[in-house]
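# Take a look and give me a structure for this.
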Amino acid sequence: MSTPSYALADSVTMLRRNLLHAKRYPAMTFSVVVMPVILMLVFTFVFGGALEMSSGGNYIDYLAPGMMMVLPAYLTVSVAVSITTDTTKGIVNRFRTMAISQPSVLAGHVVGALIQALLGIAIMVAVALLIGFRPNANPVEWLAVFGLIGLVMFSLSWVGVAIGLIAPTPESASNMPFPLVMLPFLGSGLVATDTMPVVMRQFAEYQPFTPITETLRGLLMGTEIGSNGIISIAWCAGIGLVGYVWSMSRFRKQVG
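The predicted structure is shown next:
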């Protein structure tokens, strides 16, 4: 078997380990998957009436694409905590003594988070449909939606891995990604950016979650996407590259 084949097999083994861990200890997965759904329900039924009166539209149609970005941000916390737990409990040191591909330890966490994110998005879409979400996307557009969300999750997961490797405790790992968790709320996910004060609008329009949200909204609801699709992919590529290089650099220092 070639070296890439060994690395792939080891990554699959690490993925299975992380999925089994999530199944046995579901509290973290439950909270990061269910909390965005609860927030969607709160925003819909608390603020939705007022926003529908002012906009004349169905607020859940506007809100749902934005809330889809909350789930990947929340799952980044789960990745960071899982990585820190492994490093502080000495599990990574045990893997160092085994004949396995060392990066597969990290890859298992990343792919596991990706699977959880896509399942979580499916749950969120189901709940949104029950409360009035009415997208007009065709099958190809739905595939593009899940593909973009998967790309976002993959990119953010590597940032979560890096945070988990530098955090001294699982508690600190759960707090360090807080600015990242807040970004979806500080973009166009909840309200249009042109309703914001000037300084806030400038920040919202030039942070990564706004073009991604607008791309999802365009795919699902038929609104104008423009250059947002290209910008979204560029943001994901940049974030993923920085996260990967940062993660591998920290990981090599720890296992070297």
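# can we go C-alpha only for contacts and neighbour counts from here?
Noted.
# just the helices in the chain please.
Ranges of helices within the chain are 3-24, 27-42, 48-55, 59-67, 70-88, 91-96, 103-130, 139-166, 170-175, 178-182, 198-205, 209-221, 228-255, based on DSSP state H.
# Second input sequence below; structure requested for side-by-side comparison:
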Amino acid sequence: MTTREKNPAAREKNPAATAADPVRNHGSVFWAVSDCWNITRRTLTHYQRHPSAVIWQLGFPILSVLLYGYVFGSAMKVPGGGDYREFLMPGMFAMTMAMGFMNTAVAVVTDAAKGVVDRFRSMPMAPSAFASGRGAADLVVAAAELTILAVTALLMGWRADAGVMAGLGAFGLLLLLRFSLIWVGVWLGMLVPTPEAAGGLYAVAFPVTMISSTFVAPSLMPGWLGTIAAWNPISSTATATRELFGNPVAGGDTWVEQHALLMALVWPLVITLVFLPLAVRRFQHLSR
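You can find the predicted model right below:
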């Protein structure tokens, strides 16, 4: 029997025992936080025992930095001038945080395929715990990934010239983007039927991250494509972090590009408000 009595009738038959047990008197908020922590700890323990998962997640962005920074970097131009590698790195930070939602989706659908999600649903746990616990764990891993990627960038010669506080604010925006997209990953992970099907989502995620200001300024793209890239939430975060880091910024005349810092806050808020409830609701309505 768990600390939370599964049988309500048993509690009704023995109210004195329930009143005397301080554990059972905790409210729903306590159990939501406690269950969230248990899911978070379980996920982080998995990463600790399988560090290759984090190494694999970092492989693509590091290779992309080396490829675009050293192989193609000499041919790339930054509107208004400036070093391309300094322009590239904030975009790569944003792209790495954005692509992370695919790792979340694959992890969730893998748990579902192994019956882990059904096991969680059979337990007396808070409905929000699975999504919130997964989100907290992925945010910790994302912070570690961002730290390693930043060290790689520093070794390549990238510098943040706008000061410590501005730099911390930029990293905060990057983690905010990752936090919002976690819920997209959790929701998608509970929609797709198999881990193999989740792998197919990369065909959608890759162009979404590429059609942005990650590698080139939207003003250098064809008109219609540049408009799509400018309104991409990843572009707003990339441009805002470039401004905060003091790196070259992709110039643009559109409203969204001129208010990149504002939109780097608005986009994650909107994404979270939409997909967090969807993820929790999807978990609640999974077939038993």
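# TM-score of the superposition?
After superposition, the two chains reach a TM-score of 0.92 (TM-score structural alignment, normalised by the length of the first structure), with 256 aligned residues with a Cα RMSD of 2.1 Å.
# Now tabulate the helices of the first structure in TSV and tack on mean neighbour count and distance to residue 188 of the first structure.
Formatted as TSV, those follow (neighbours: other Cα atoms under 10 Å; distance: least, Cα to Cα, whole Å):
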stretch	mean neighbour count	distance to residue 188 of the first structure
helix 3-24	16	32
helix 27-42	17	14
helix 48-55	13	14
helix 59-67	24	7
helix 70-88	25	12
helix 91-96	14	40
helix 103-130	20	18
helix 139-166	22	16
helix 170-175	19	24
helix 178-182	15	12
helix 198-205	15	7
helix 209-221	25	5
helix 228-255	17	12
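# Residue 39 of the first structure -> the second structure?
Using TM-score structural alignment, the partner of residue 39 of the first structure in the second structure is residue 64.
# Revised request: answer the last question for residue 204 of the first structure.
Aligned partner of residue 204 of the first structure by TM-score structural alignment: residue 229.
# Likewise for residue 18 of the first structure?
Aligned partner of residue 18 of the first structure by TM-score structural alignment: residue 43.
# ok, the closest residue to residue 146 of the first structure other than its chain neighbours to residue 197 of the first structure distance?
Spatial nearest neighbour of residue 146 of the first structure, chain neighbours left out: residue 118 (7.1 Å); criterion: Cα to Cα, 6 or more residues apart in numbering. The spacing between residue 118 of the first structure and residue 197 of the first structure, counted by Cα to Cα, to the nearest Å, is 34 Å.
# want to throw the helices of the first structure into CSV with distance to residue 191 of the first structure?
As requested, these are exported to CSV (distance: least, Cα to Cα, whole Å):
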stretch, distance to residue 191 of the first structure
helix 3-24, 34
helix 27-42, 13
helix 48-55, 9
helix 59-67, 8
helix 70-88, 14
helix 91-96, 43
helix 103-130, 17
helix 139-166, 20
helix 170-175, 26
helix 178-182, 15
helix 198-205, 11
helix 209-221, 11
helix 228-255, 17
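# Between those helices, which one is closest to residue 190 of the first structure.
helix 59-67 (5.7 Å; Cα to Cα).
# Which other helices and strands does the closest one contact?
Contacts defined by 3 or more Cα pairs under 8 Å, 6 or more residues apart in numbering; DSSP states H and E place helix 59-67 of the first structure against helix 27-42, helix 48-55, helix 103-130, helix 209-221.
# with the second structure superposed, average distance for it?
On superposition with the second structure, the mean distance recorded for helix 59-67 of the first structure (mean Cα distance after the TM-score superposition for the first structure) is 0.5 Å.
# can you check stretch 6-15 of the first structure too?
Its aligned residues in the second structure lie a mean 1.0 Å from stretch 6-15 of the first structure after superposition (mean Cα distance after the TM-score superposition for the first structure).
# Thanks again, I'm all set now.
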